[in-house]
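> Fold the stuff below for me.
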Amino acid sequence: MPGDLDADVLVVGGGPVGLAAAIEARLAGLSALVLEPRPGPVDKACGEGLMPGALRSLHRLGVDPDGYPLAGIAYVGGPRRVEHRFSGGVGRGVRRTVLHAALAARADELGVEHVATRATSVEQDARGVVVDGLRGRYVLACDGLHSTVRRLVGLEVPGRRAGGAAWRTARRADRRRFGLRRHYRVAPWGDLVEVHWAPHAEAYVTPVAPGLVGVAILGAARTDLDATLAALPALAQRLAGAEPDGPVRGAGPLLQRTRARTAGRVLLVGDASGYVDALTGEGLRVGLAQAAAAVAHLDDPAGYERAWTRATRDYRVLTSGLVAAATSPARRTIVPAATALPGVYGRIVERLAR
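Coordinates of the predicted model:
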């Protein structure tokens, strides 16, 4: 292995969480090198709604992306509707490419370096890690749901092997859920994220700009975006005549499990560290918290495991429970129950918003 360091921290994956991890490293006084083969802002399927806690985390990093104010979350099922407005500040709907560009600009400002390469090999010794010939003291694997680094260091759990209690709950409910997203050129009709519950899928509507909304669909592998909208006549009417802005993009399967979050000097961060589902819209908030925890615990793998558990506990428990209900006969009771118990619904939203 070469002896000279290319950077203190190699960050594999240049998406939003990878860039946030690199920014965290620079703010901690460490050099950071991002390994990402794709140039420029990368568009992927995601809900694009930043909870108030996620927005505060971005502000702490010196990032303030343009978008559309989000005041809360509404669940909609047929004629029933329940909504809760955040009590601790507003969130923001931000198009993923806009968020990516804002994080990239901040990373550049702080001196984060970039190499256009895809990780294909990982080797470790007592003093560092080499990824495709580049050497760092540590590696933060931020390379997404289907992380190559996770597989290379032996932390991937293939198939349906057991994980912790929250993972087992999600596994029992797992129907290989996937996500789809398309933007529509239409003026937002409110300042809430709307979750419309179709018979077999959920449609998330997020305003991301004054003349643009994103519609994300979560469902089984063969879920079709247009067919789901056809099953939601109120939402379809809102979008009638609206011109799509870009293609339908997809991601999944969503459920991913890991044996652990660390392997020597390699730390898994964001979706690479394990993922339940996008149903609660917390992916970025949780990913940002993991990025901060990873940089704070580079020399303490056990400490990062504990911090990861704390940062993801609410997400794992709440999301696993909702996915279990959403993929069972109890699905039809979710919106009626939320409507009948608005206080409980509000407390859940507030936990997600932190």
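
> Going by C-alpha atoms from here, please, whenever you check contacts or count neighbours.
Will do.

> got the contact list for the spatially most central residue of the chain?
Closest to where the C-alpha atoms of the chain average out (Cα atoms, centre = their mean) is Gly283, at 2.6 Å. Shown in contact with Gly283 (Cα atoms under 8 Å, 6 or more residues apart in numbering): Gly270, Asp271.

> Which positions in stretch 298-314 come out as buried?
By neighbour count on 16 or more other Cα atoms under 10 Å, the buried set for stretch 298-314 is Leu298, Pro301, Tyr304, Glu305, Ala307, Trp308, Ala311, Thr312, Asp314.

> Could you also give me the structure for this next sequence, so I can compare it with the first?
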Amino acid sequence: MIDLLVAGGGPAGLATAIHAARAGLEVVVAEPRRTPVDKACGEGLMPAGRRALAELGVTVDGHALRGIRYLDDRYQAEGLFRGDPGLGVRRTDLHAALDRRARELGVAVLPLRVTAVHQGRDSVTAAGITARYLAAADGLHSPIRRGLRLEARSGRAPARYGLRRHFAVPPWTDCVEVYWSARSEAYVTPVGPGLVGVAVLTGDRGPFDEQLARFPRLAARLPRAAATPVLGAGPLRQRVRARVAGRVLLVGDAAGYVDALTGEGLSIALGAADQLVRCVRADRPQEYESAWRRVSRQYRLLTGSLLWLRGQPRLAHRIVPTAARFPAAFAAAVNRLG
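Just a heads-up that it's a prediction; the model follows:
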């Protein structure tokens, strides 16, 4: 019997496996897809996430990010990171780097799909493997989470979705730029010397080009032809009752998600992976819930507050002008996130 089975070999699952291997645990990753797997995400790592990668011994090339810039059709606000920069990096490059590091540490990544999970008093079995614990890192719409009935009602807030593609153009900024319109946001992340990623977050259904047209200031900077196809994700909001069910612990997007507004998803996943392994190693899974809440507290508070403002028609249009009027407060918020 191994110590930990990780269901899902995306960044969250591989980070969990790397932490486990470094802690001396025997760990196996079950992932039916071939690495690397692309996904609709903003591809920007906050400074904390970049440091977490370095602590794992993961190195990956990308574009240094020195802060966050908000823009609308009239105003602009910029908050710079006070310490280390963040990193803009292609999702596929990051995934491949994590996979290499896991294999360097002897982690077995097997082409298996976890469906049913069977728990006993001292073990859990899935995909024909028995382990002391299982880490469910199977994504935003986690089948394991659903099977364990850990999902909560989503509430009345309208569903939001993300669309992403890349454009072959030299980056014109070393910040993550967030363009605001009446009903959506567009994130621009430099990910290489001749490539930027553009991710649109919106509650409206529609093709990418139609969504991009809402940001004429941004659209004017981009070539007409895109470099990659459109990828989508959503609904983004995922409420979860608990992160622990017996010997199963949820990590990454499977553990719950508020929104991509603040771009912290990967940083939270990396921090939670560390805490999950700490709890497994101590044989105290019940402590993981509070540990996850500590790791994600700033993200949940700030993202939830910003999302609430976005949903108030009388306040939403004031987000960027207010940030521009109070640059010190905006910079402080950016650094609390970073």
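
> Could you check which residue of the second structure pairs with the residue nearest to the centre of the first structure?
In the second structure, the residue matched to Gly283 of the first structure (TM-score structural alignment) is Gly265.

> Any figure for the gap between its match and Phe215 of the second structure?
24 Å (Cα to Cα, to the nearest Å).

> which residues does the residue of the second structure positioned farthest from its centre contact?
Relative to the centre of the second structure, and counting by Cα atoms, centre = their mean, the farthest-placed residue is Arg121 at 32.6 Å. Residues near Arg121 of the second structure by Cα under 8 Å, 6+ apart: none.

> Show me what it aligns to in the first structure.
Aligned partner of Arg121 of the second structure by TM-score structural alignment: Ala126.

> do the same with Arg165 of the second structure
By TM-score structural alignment, Arg165 of the second structure lines up with Arg182.

> repeat for Ala64 of the second structure
Checking TM-score structural alignment: Ala64 of the second structure goes with Pro69.

> Quick check: that match touching Gly93?
Yes: Pro69 of the first structure is within contact range of Gly93, at 6.3 Å (criterion: Cα atoms under 8 Å).

> Same question for Leu236 of the second structure, what's its three-state structure.
Following DSSP: H, G, I helix; E, B strand; the rest coil, we place Leu236 of the second structure in the coil state.

> re earlier: the more surrounded of Pro69 and Gly93 of the first structure?
Here Pro69 of the first structure and Gly93 are set side by side on neighbour count (other Cα atoms under 10 Å), and the busier one is Gly93, at 29 against 20.

> my guess is that one meets Val205, correct?
No: under the criterion of Cα under 8 Å, Gly93 of the first structure is not in contact with Val205, lying 9.9 Å apart.

> wait, Ala45 of the first structure sits on His183?
No: using Cα under 8 Å, Ala45 of the first structure makes no contact with His183, being 10.3 Å away.

> In terms of neighbours, single out the busier of those two.
Between Ala45 of the first structure and His183, His183 has the larger neighbour count (other Cα under 10 Å), namely 23 against 20.

> gap between the equivalent of Ala325 of the first structure over in the second structure and Leu315 of the second structure?
Using TM-score structural alignment as the criterion, Ala325 of the first structure maps onto Leu309 of the second structure. Leu309 of the second structure sits 6 Å away from Leu315 of the second structure, going by Cα to Cα.

> and those two? which has more neighbours close in?
Neighbours were counted for Leu309 of the second structure and for Leu315 using other Cα under 10 Å; Leu309 has more, 16 against 11.

> what's the closest non-adjacent residue to that one?
Distances taken as Cα to Cα, 6 or more residues apart in numbering put Ala316 closest to Leu309 of the second structure, at 5.6 Å, once the chain neighbours are dropped.

> neighbours of the one you found, just the number please.
As a measure of burial, Ala316 of the second structure has 18 neighbours, counting by other Cα under 10 Å.

> So Ser154 of the second structure: helix, strand or coil?
Applying three-state DSSP: Ser154 of the second structure is coil.

> Select the longest helix from the second structure.
helix 288-310 (DSSP state H).

> Once aligned, what mean separation remains between that one and the first structure?
Its matched residues in the first structure lie on average 0.7 Å from helix 288-310 of the second structure after superposition (mean Cα distance after the TM-score superposition for the first structure).

> what does that helix rub up against?
242-244, 249, 258-262, 264, 268, 271-272, 275-276, 279, 315-316, 319, 336-337.

> which of those residues are buried?
242-244, 249, 258-262, 264, 268, 271-272, 275-276, 279, 316, 319, 337.

> Mind jotting down where the helices sit in the stretch 101-250 of the second structure?
Assigned by DSSP state H, counting those that start in this stretch, the helices in the stretch 101-250 of the second structure fall at 143-147, 208-212, 216-219.

> any idea which of those is most buried?
Highest mean neighbour count of the helices of the stretch 101-250 of the second structure: helix 143-147, a mean of 18 (counted as mean count of other Cα atoms under 10 Å).

> matching residues in the first structure for that one?
Going by TM-score structural alignment, helix 143-147 of the second structure lines up with residues 148-152 of the first structure.

> mean shift of that stretch relative to the second structure?
Mean deviation for stretch 148-152 of the first structure: 1.2 Å (mean Cα distance after the TM-score superposition for the first structure).

> Give me the distance from that stretch to the chain's centre.
Relative to the chain's own centre, stretch 148-152 of the first structure is displaced by 19 Å; criterion: Cα atoms, centre = their mean, to the nearest Å.

> Please, where are all the strands along the stretch 201-350 of the first structure?
201-209, 212-219, 243-251, 262-263, 266-268 (DSSP state E, counting those that start in this stretch).

> okay, those strands in CSV with distance to Leu103 of the first structure next?
Below are those laid out as CSV (distance: least, Cα to Cα, whole Å):
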stretch, distance to Leu103 of the first structure
strand 201-209, 17
strand 212-219, 20
strand 243-251, 22
strand 262-263, 25
strand 266-268, 20
